[in-house]
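J.: When you get a sec, could you give me coordinates for this:
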Amino acid sequence: MCILPFHALERKNVSANVPQTYKLSEEQLTFYKDNGYLVIKGLIEFTTLYACKQRFIQISKGLIDRGFITITKNPFSKPGLTGEDAINKIQELLYDDVFSGYSENPQLLDVVSQLIGPNIMGVHYMFINKPPGTGVHPPHQDLHYFPFRPADRIVAAWTAVDHVSEENGCLYVIPGSHRSPLYEHDYPRDEEGKLMKLYHGILDPKAAPENARVPLAMAPGDTVFFHPLLVHGSGPNTSKVLLR
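T.: Model prediction:
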């Protein structure tokens, strides 16, 4: 999965085959305003998805110079796993020649500009990997990680590279939670009381009740845009197929 929070981004040349605009309807704009997120089906084309996926595999296996890209390994992966099977995510992708094909997608940028205004800039770009056996990403708000404001001028774009479902750990959101304050975050504890040190999560158990969680099953190319105060997370990957 690719995710990219926007705050401001210079537009560069991209493939002439990619449509240059994507006009949001009043219904879509209202949905985003009311719920704090918006899913657009098939926004990113196959060519970009395939290129990003192959780049991730090359970097995970050490086949190319990764430059400024950082790698986070899954501390809970089974012993003996190598390459992409042991990787949780790679980050700092904005200046990579291949990954920039995603961040410079004109339709993506057009949607972003309609949600937060012009003069946009990409802030942080990562590729998330969830091999089978990967655990939950606890409920959280992205604004917890950002030192800049205002919140209404920030939006995240998250694109599915493979099919994602509840079985393999898709995102879930709490509609309307972007109107909440910024909750206190820290390392949460699992059902056995052990600290989950991979991610920070919201400490208030009332912030993301199970019955309020809306899972976002998505096909490759589907993209969700969400407000930085939106409470969201993801479930475990209980499948046997690699998810990216």
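J.: contacts and neighbour counts: CA atoms only from here.
T.: Noted.
J.: continuing past the strand or helix carrying residue 49, what's the next helix or strand?
T.: Applying DSSP states H and E as the criterion places residue 49 in helix 46-60. Counting by DSSP H and E, the element after helix 46-60 in chain order, helix or strand, is strand 70-73.
J.: Now do that next one: everything it contacts.
T.: With Cα atoms under 8 Å, 6 or more residues apart in numbering as the test, strand 70-73 has contacts from 60, 86-92.
J.: now the other sequence, so there's something to compare against:
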Amino acid sequence: MSDSKSLDELGPRESKDPNISLDSEELVVDVHDPDLYSSERKAQSINSIDEVTQGEIQFFHEQGYLVVDNVLSEEEIEGAKSGIESLIDGKNPNYKGVQIEGKWRGQDLTREQRHSSVRKLAAFVEHDTRLKHISEHSKILSLLTTLMGEPPLMFQDMALLKPPQGREKPWHQDCAYFNMPLGSLVIGVWIALDEATAENGCLHIIPGSHKEGPMLHFNCRDWQICDTDVEVKRDVMVPLEPGGCLFWNGMTHHGSPTNLSGNRRRALQFHYKPESSKSISKEERLGIFGGEMLGVEC
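T.: Next up is the predicted model:
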């Protein structure tokens, strides 16, 4: 590691929120090895959030994730899609959170091309009531309160739209992006708006990996766990129908392969923390998760 490197060079890009780091989209240099993801095992799910019992709560804490079908109604799904389209179309002039897939940036796009090229929307809940409603969904918040043992606080909201041929999000731990002390129970909530499949880049997880401590992350294709440290033999994929939801611990290893289909894979993603959670500095976080910071190479 060069002594001249700054903290900004060593970690992922920073958002305006001091607790959040954004993924480093400009770091993409090549396509991932397809063998980094396995479709041999599929996560089991329960039919609705009303069916969550103490057994599912225990499963979440032991395995680091829980899959629940039918969390959103058809009306909520369509409302979310309409909200996303409205923001992409610029109907709210105060919203600046649209992120285009790298290969399309700087091009003069038609409306259809623009919608097909958007990779992500960030920080939208204060700009669309339909999307804000989902972030405050009473059943989701109730389950999060049970999982956390105290009321949750939503601190990150994103729409992940993964267009056709949209790039991979490599294996990582979410806590490597957030300036929070080790031991903070961060929970991610990923809600499918389209069917999420093996072909279009559904999420993959490593069950139980949240118990194995922090992994070093590196600026490779993104801010990620080194490919050679990924235990693909433990990989479980998480296909979802629209309205289905994945809850996962912020220390659980997970990733999403390239969208090899001809269709978008739209989803909402929220991160929540306990109301009592504290913050740490970026330097402290990189001292835990930053491979280059510690003089280690991938």
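J.: Would you check the span in the second structure matched by the helix holding residue 49 of the first structure?
T.: Under TM-score structural alignment, the match for helix 46-60 of the first structure in the second structure covers residues 74-88.
J.: ok, now which ones touch the residue most central in space within the second structure?
T.: The C-alpha lying nearest the average C-alpha coordinate of the second structure belongs to residue 269 (Cα atoms, centre = their mean; 5.9 Å). Each residue near residue 269 of the second structure by Cα under 8 Å, 6+ apart is listed here: 157-160, 188-191.
J.: In strands only, show me those residues.
T.: In strands, defined here by DSSP state E, the members of the contacts of residue 269 of the second structure are 157-160, 188-191.
J.: on that earlier part again, for the contacts of residue 269 of the second structure, which single residue is the most surrounded?
T.: Using other Cα atoms under 10 Å as the neighbour test, those are led by residue 191, with 29 neighbours.
J.: Give the aligned equivalent of it in the first structure.
T.: In the first structure, residue 191 of the second structure lines up with residue 159, judged by TM-score structural alignment.
J.: ok, and the closest non-adjacent residue to its match?
T.: Using Cα to Cα, 6 or more residues apart in numbering and skipping residues adjacent in sequence, the residue nearest residue 159 of the first structure is residue 223, 4.2 Å away.
J.: Can you give me the neighbour number for that neighbour?
T.: Per other Cα under 10 Å, the neighbour tally for residue 223 of the first structure reads 25.
J.: for the first structure, what's the longest strand?
T.: Longest strand in the first structure, counting residues (DSSP E): strand 2-8.
J.: Mind listing residues that contact it?
T.: Residues from elsewhere that reach strand 2-8 of the first structure, judged by Cα under 8 Å, 6+ apart: 103, 112, 118-128, 153-161.
J.: for stretch 119-134 of the second structure, same thing?
T.: 76, 79-80, 83-84, 92, 94-95, 97-101, 135, 156-163, 166.
J.: again, only using 7 Å
T.: Stretch 119-134 of the second structure is contacted from outside by 79-80, 83, 95, 97-101, 156-163, using Cα atoms under 7 Å, 6 or more residues apart in numbering.
J.: before we move on, back to that, show me which positions of the helix or strand that comes right after the longest strand of the first structure end up buried.
T.: Downstream of strand 2-8 of the first structure, the first helix or strand assigned by DSSP H and E is helix 26-35. The neighbour-count check on helix 26-35 of the first structure (16 or more other Cα atoms under 10 Å) flags 29, 31-33, 35 as buried.
J.: What span of the second structure is helix 26-35 of the first structure aligned with?
T.: So helix 26-35 of the first structure sits over residues 54-63 in the second structure, by TM-score structural alignment.
J.: Superpose on the first structure and give me the mean offset of that stretch.
T.: When the first structure is superposed, stretch 54-63 of the second structure averages 1.1 Å from its matched positions, counting by mean Cα distance after the TM-score superposition for the first structure.
J.: same thing with stretch 78-85 of the second structure?
T.: Following the fit onto the first structure, the mean deviation recorded for stretch 78-85 of the second structure is 1.2 Å by mean Cα distance after the TM-score superposition for the first structure.
J.: quick one: buried residues of that stretch?
T.: Buried, per 16+ other Cα under 10 Å, within stretch 78-85 of the second structure: 78-81, 83-84.
J.: now swap in stretch 148-162 of the second structure and tell me
T.: By 16+ other Cα under 10 Å, the buried positions in stretch 148-162 of the second structure come out as 148, 151-154, 156-162.
J.: Please apply the same query to stretch 222-231 of the second structure.
T.: Neighbour-count burial for stretch 222-231 of the second structure, counted by 16+ other Cα under 10 Å, picks out 222-227, 230.
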